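**Student:** Sequence and computational prediction follow.
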Amino acid sequence: MSHEAGAVEGGNKKVALLIGVLALFLAFSEQGGNEAQTNSLAYNVEASNLWAFFQAKTIRGTVVRTAGEQLDLNLQAMTDPAQKAAAEKRLESWKQTVARWESEPDTGEGRKELAARAKSAEDKRDYQGRKHDHYEVSSAALQLAIVIASSSIITGIGGLVWLAAGLGVLGVAFMAIAAFAPMAVHLF
């Protein structure tokens, strides 16, 4: 075996090791991206459900408020004191119900609390979406790095190894951004 053949074989082992390391980081990036995407979808469903509940409370409140306004108009025409007292009691009950639907801190199911919870779920969804975007860029860079490193073995062009290593560093950097500071960098 010549010295030149041994050098090529030793270089190929280093490139193979680089490919293995890149593949390891790619696996982490793909797993992080899948988790972030799943979380983003879950928070999106949560936000949608909360906004639907908010809308239902709004509709119910509007219906009861409208019925109360109609009952209030009918009160002037009532002459029977017992009937008038019952209508006033009903009207007061409806007003309390509408007020409770506006804000229910005990249950977290008033319109005010539902809107805050929905906005919080949207913020979590957006955060996870950003993580997913960064993991996607990371995975793309790592996949390209693996292909280019593999090409360097076939072609024997040493510069491709450096390009692959650079893309690998870029991929790992985006993976770190996704994991630790996804809101710091805006891609799209």
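**Tutor:** Thanks, I have the structure now.

**Student:** Only C-alpha atoms from now on, for both contacts and neighbour counts.
**Tutor:** Fine.

**Student:** Show the contacting residues for residue 16.
**Tutor:** Listed by CA atoms under 8 Å, 6 or more residues apart in numbering, the contact set of residue 16 reads residue 150.

**Student:** Centre-most residue in this protein?
**Tutor:** residue 125 (2.2 Å; CA atoms, centre = their mean).

**Student:** mind listing the helices for this protein?
**Tutor:** Counting by DSSP state H, the chain has these helices, from start to end: 3-75, 81-102, 111-155, 158-180.

**Student:** Could you tell me the angle between the second one and helix 111-155?
**Tutor:** It refers to helix 81-102. Calculated by axes from the mean of the first three to the mean of the last three CA atoms, to 10 degrees, helix 81-102 forms an angle of 20 degrees with helix 111-155.

**Student:** ok and helix 81-102 relative to helix 3-75, angle-wise?
**Tutor:** Using the same axes, to 10 degrees: helix 81-102 against helix 3-75 is 170 degrees.

**Student:** for comparison:
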Amino acid sequence: MAEVELPDTDELEELKEKKFTRRVALTTALYAVLLAITSLGGNNAMKEMLLAQQQSSDQWAFYQSKVMREHLYRTQKVQLEAGLIERGSSMTPEARRHYEDKIKKIGEEEERYNREKLPIEHEAKKLEAEREINRSKDPYFDYAEVLLQIAIVLSSIAILSSSRGVFAMSMISTAIGSVLSLNGYLLIFSIPFLH
């Protein structure tokens, strides 16, 4: 009868630990990829928020310049109308016609500035809405990054200690971080204390 060699229990345990270590290491690499994707989303959300804020500020400044020009023309028109009323009867027909022409031209300019400022206001409000969307996204990316970094640390500890419990905690941290990261991209739900 052939002799059957039984495997050494220490070797089996070492093989089992090696398999666990490889799995955790591979999973940790996946965590790092998720962290990179989350970090990219967070950086982009922040850049887009700042860019939209700057562009909306520029639009509001442009809007304000239109408003100021409109008021300037309105003031000039009122002054000319007052001058026409005050000196109207004593003016020559040519001077009166000159005043009326000026009042008409200034009134047209006032109207033009009034019309021109409306699309600028619309664009500024659109940029503000874009800024707010990106502002809403940013906290989700921030918390997701923290949770994914914690998951990487926990999985490293799991490798060193061969602890399946610590590895399970890293998986939970990754799951929550991944959901928050996905929400940063899509804004599926809102968590009030994050805003």
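**Tutor:** Perfect, thanks for sending it. Please read these numbers as outputs of a predicted model, since none were measured by experiment.

**Student:** hmm, back to that, now check the residue nearest to the centre of the first structure against the second structure: what is it aligned to?
**Tutor:** Residue 125 of the first structure maps onto residue 131 in the second structure, with residues paired by TM-score structural alignment.

**Student:** Quick check: chain neighbours aside, which residue is closest to its match?
**Tutor:** residue 49 (4.5 Å; CA to CA, 6 or more residues apart in numbering).

**Student:** residue in the second structure matching residue 66 of the first structure?
**Tutor:** In the second structure, the residue matched to residue 66 of the first structure (TM-score structural alignment) is residue 75.

**Student:** roughly how far apart are its match and residue 169 of the second structure?
**Tutor:** Distance, residue 75 of the second structure to residue 169 of the second structure, using CA to CA, to the nearest Å: 70 Å.

**Student:** can you check residue 30 of the second structure too?
**Tutor:** Here residue 30 of the second structure is placed at a distance of 15 Å from residue 169 of the second structure (CA to CA).

**Student:** What of residue 134 of the second structure?
**Tutor:** 30 Å.

**Student:** ok, the two, which is more surrounded?
**Tutor:** Using other CA atoms under 10 Å as the criterion, residue 134 of the second structure and residue 169 rank with residue 134 on top: 23 against 16.

**Student:** So that one sits against residue 49, correct?
**Tutor:** Yes: Residue 134 of the second structure is in contact with residue 49 according to CA atoms under 8 Å; the separation is 5.2 Å.

**Student:** For residue 154 of the first structure, the count of nearby residues, please.
**Tutor:** Neighbour number of residue 154 of the first structure under other CA under 10 Å is 10.

**Student:** Please say which position in the second structure it maps to.
**Tutor:** So, by TM-score structural alignment, residue 154 of the first structure is matched to residue 160.

**Student:** cool, and residue 111 of the first structure?
**Tutor:** Checking with TM-score structural alignment, residue 111 of the first structure has residue 117 as its match.

**Student:** do the same with residue 80 of the first structure
**Tutor:** Under the alignment by TM-score structural alignment, residue 80 of the first structure pairs with residue 92 in the second structure.

**Student:** do residue 9 of the first structure as well
**Tutor:** Per TM-score structural alignment, the equivalent position to residue 9 of the first structure in the second structure is residue 18.

**Student:** where's its match relative to residue 153 of the second structure, distance?
**Tutor:** 19 Å.

**Student:** got it, and residue 72 of the second structure?
**Tutor:** Counting by CA to CA - residue 72 of the second structure and residue 153 of the second structure are separated by 64 Å.

**Student:** Over to residue 53 of the second structure?
**Tutor:** In terms of CA to CA, residue 53 of the second structure sits 36 Å off from residue 153 of the second structure.

**Student:** cool, and residue 91 of the second structure?
**Tutor:** From residue 91 of the second structure to residue 153 of the second structure the distance is 89 Å (CA to CA).

**Student:** ditto for residue 56 of the second structure
**Tutor:** Using CA to CA, one gets 41 Å for the distance from residue 56 of the second structure to residue 153 of the second structure.

**Student:** out of the two, which sits in the busier spot?
**Tutor:** It is residue 56, of residue 56 of the second structure and residue 153, that has more neighbours when counted by other CA under 10 Å, with 23 against 15.

**Student:** what's near enough to touch that one?
**Tutor:** By CA under 8 Å, 6+ apart, the residues touching residue 56 of the second structure are 123-125, 127-128.

**Student:** Closest one of these to residue 190 of the second structure?
**Tutor:** Using CA to CA, residue 128 is the member of the contacts of residue 56 of the second structure that lies nearest residue 190 of the second structure, at 19.2 Å.

**Student:** Roughly how far does the residue mapped onto residue 175 of the first structure from the second structure sit from residue 175 of the second structure?
**Tutor:** Superposed on the second structure with TM-score structural alignment, residue 175 of the first structure falls opposite residue 181. Remark: distance between residue 181 of the second structure and residue 175 of the second structure (CA to CA) = 10 Å.

**Student:** Comparing these two, which residue is more hemmed in?
**Tutor:** Under the criterion of other CA under 10 Å, the comparison of residue 181 of the second structure against residue 175 puts residue 181 first, with 30 against 17.

**Student:** doesn't residue 144 make contact with that one?
**Tutor:** Yes: if you go by CA under 8 Å, residue 181 of the second structure and residue 144 touch, sitting 5.4 Å apart.
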